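Novice: Okay, structure incoming, though there's no sequence with it:
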């Protein structure tokens, strides 16, 4: 991608933050479980779940965008071949 669009940059940054949030949530949940402090474990699980939901949202957007781009490429090839 030579010249990324602002939407693409937002998606990359959002997905990166979501993945790091899931990791931090998982570690926090494990620390809370090991230290037997319930609110730390619950907070960690909550952060991990939010990270998973955000990551899923950006994955769905990426899949839709790639599908549209693929369809456009296929149509361009068909137009080139006059099918």
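Specialist: That came through fine. As the structure is a computational prediction, the values presented were derived from the model and not from experiment.

Novice: alpha carbons only for contacts and neighbour counts from here, please
Specialist: Noted.

Novice: Which strand or helix spans the most centrally placed residue in the chain?
Specialist: In the chain, the centroid-proximal residue (Cα atoms, centre = their mean) is residue 55; its distance is 2.9 Å. Here residue 55, judged by DSSP states H and E, is contained in helix 38-81.

Novice: For that helix, which helices and strands make contact with it?
Specialist: Identification of packing neighbours for helix 38-81 by 3 or more Cα pairs under 8 Å, 6 or more residues apart in numbering; DSSP states H and E yields helix 6-35.

Novice: the inter-axis angle of the helix it packs on versus helix 38-81?
Specialist: 150 degrees (axes from the mean of the first three to the mean of the last three Cα atoms, to 10 degrees).

Novice: ok, back up a step: now the helix holding residue 55: how far from the chain's centre is it?
Specialist: With Cα atoms, centre = their mean, to the nearest Å as the basis, helix 38-81 stands 5 Å off its chain's centre.

Novice: same check, this time on stretch 7-19
Specialist: Chain-centre distance of stretch 7-19: 7 Å, with Cα atoms, centre = their mean.

Novice: second one coming, line it up with the first:
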């Protein structure tokens, strides 16, 4: 198997960190809601929303990259079948 490109490693790590931020933000927001401390709840919600946005962005980039790689592989297989 070929070594993954550095940009795909960065995206995989970013998705992982964003997902963990989403979970931590949600937990913090829930804690703030139960503790009735408004600023903790708001901070948790903000962190959760940022995590969701970042995760969605990098997942979209990953999907586009994989679609392009799949199309290139199919084209290479078609060329090999013609030869």
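Specialist: Perfect, thanks for sending it. Given the structure is predicted, the values throughout are model-derived calculations rather than measurements.

Novice: Mean deviation, the helix holding residue 55 of structure 1 versus structure 2?
Specialist: Comparison of helix 38-81 of structure 1 with structure 2 after fitting gives an average deviation of 0.5 Å (mean Cα distance after the TM-score superposition for structure 1).

Novice: how far away is residue 42 of structure 2 from residue 2 of structure 2?
Specialist: Distance, residue 42 of structure 2 to residue 2 of structure 2, by Cα to Cα, to the nearest Å: 44 Å.

Novice: Next: residue 22 of structure 2.
Specialist: 31 Å.

Novice: hmm, back to that, out of residue 42 and residue 2 of structure 2, which sits in the busier spot?
Specialist: Between residue 42 of structure 2 and residue 2, counting by other Cα atoms under 10 Å, residue 42 is the more crowded of the two (17 against 4).

Novice: Show where stretch 22-38 of structure 1 falls in structure 2, residue numbers please.
Specialist: The aligned range for stretch 22-38 of structure 1 in structure 2 is 22-38, by TM-score structural alignment.

Novice: Touching that stretch from outside, list them.
Specialist: Residues from elsewhere that reach stretch 22-38 of structure 2, judged by Cα atoms under 8 Å, 6 or more residues apart in numbering: 39-52.

Novice: one step back: residue contacts, the equivalent of the residue nearest to the centre of structure 1 over in structure 2?
Specialist: Here residue 55 of structure 1 is matched to residue 55 in structure 2, going by TM-score structural alignment. Going by Cα under 8 Å, 6+ apart, residue 55 of structure 2 touches 14-16, 18-19.

Novice: any idea which of the residues you listed is closest to residue 62 of structure 2?
Specialist: residue 15 (9.6 Å; Cα to Cα).

Novice: does the closest one really touch residue 61, like I thought?
Specialist: No. Using Cα atoms under 8 Å, residue 15 of structure 2 makes no contact with residue 61, being 10.5 Å away.
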